[in-house]
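Undergrad: Sequence below, structure please.
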Amino acid sequence: MTLSARPKEASERVDGAEWKPRERGVLCFVVKAGKILLIEKKRGLGAGKVNGPGGRIEAGETDEQAAVRETQEEVGITPTGVEWAG
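TA: Sure thing, here's the model as predicted:
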């Protein structure tokens, strides 16, 4: 029996020092009373996965504006006190 090599993970196939994103995006993790609001992505990048609301940053938008807009669109609430986390 011949065993093939384990497929490389995405992080092993991409040179992080040279990689440049094609588009910028945001995620918003809404935290209230020690609980984090998570959603199941229905389409696009991460479809079928659980994450915070988020999406692309539109032309002329700041990161914070995009995070608030995406959260409003996806879950119908307006987050306040948005903080940058990375």
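Undergrad: Every contact and neighbour count from this point should use C-alpha atoms.
TA: Noted.
Undergrad: Verify the stated contact: residue 26 with residue 51.
TA: No - look at residue 26 against residue 51 with CA atoms under 8 Å: they stay out of range, at 11.2 Å.
Undergrad: Give me the longest helix you can find in the protein.
TA: Counting residues, the longest helix found in the chain (DSSP state H) is helix 63-75.
Undergrad: For it, name the packing helices and strands.
TA: Here helix 63-75 touches strand 25-27, strand 54-56, going by 3 or more CA pairs under 8 Å, 6 or more residues apart in numbering; DSSP states H and E.
Undergrad: List the buried residues of it.
TA: Using 16 or more other CA atoms under 10 Å as the test for burial, helix 63-75 gives 63-64, 66-71.
Undergrad: Now the second one, please; I'll put the structures next to each other:
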Amino acid sequence: MAVCFILLFVDTKGGKPSLWEDRAAHIGASQVPIVVALAGKNNIVSLLTGIGHERLNILHRASSRVCLLLLWLHALTRYFNV
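TA: As a prediction, this is how the structure comes out:
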């Protein structure tokens, strides 16, 4: 979660919302394949690593929360920055 927000706000030159609102959408959308790959009992990550789906469920929920936060951040800055 911290890495995504660091990537979001790095090199924004003053912190204007117009500079990081689209970046929030791109980083949030890049989390979708991770969320899908970790979903389900028999997933590709579990097959490759041998880690059970119970432990990978924590990563699935964390990545989906990051995706949700970033996409809400994008939508709200778009809405109020009209």
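Undergrad: And the TM-score between them?
TA: The TM-score (TM-score structural alignment, normalised by the length of the second structure) is 0.25; 34 aligned residues with a CA RMSD of 4.0 Å.
Undergrad: For residue 65 of the second structure, identify the helix or strand it belongs to.
TA: Here residue 65 of the second structure sits within helix 53-80, counting by DSSP states H and E.
Undergrad: just to revisit the earlier point, quick one: which of the buried residues of helix 63-75 of the first structure is nearest to residue 32 of the first structure?
TA: Within the buried residues of helix 63-75 of the first structure, proximity to residue 32 of the first structure (CA to CA) peaks at residue 71, which comes in at 14.4 Å.
Undergrad: if I read this right, that closest one contacts residue 54, doesn't it?
TA: Yes - here residue 71 of the first structure reaches residue 54: they are 6.5 Å apart, a contact under CA under 8 Å.
Undergrad: Tell me how far residue 61 of the second structure lies from residue 53 of the second structure.
TA: 12 Å (CA to CA, to the nearest Å).
Undergrad: who's more crowded, those two?
TA: Applying other CA atoms under 10 Å to residue 61 of the second structure and residue 53 shows that residue 53 carries more neighbours, namely 19 against 14.
Undergrad: my read: the more buried one touches residue 44, true?
TA: No - counting by CA under 8 Å, residue 44 is not a contact partner of residue 53 of the second structure; they are 10.3 Å apart.
Undergrad: Centroid-nearest residue for the second structure?
TA: residue 67 (3.2 Å; CA atoms, centre = their mean).
Undergrad: how close does it get to residue 73 of the second structure?
TA: Distance from residue 67 of the second structure to residue 73 of the second structure, by CA to CA: 10 Å.
Undergrad: got it, and residue 23 of the second structure?
TA: Distance from residue 23 of the second structure to residue 73 of the second structure, by CA to CA: 10 Å.
Undergrad: Thank you kindly, that will do.
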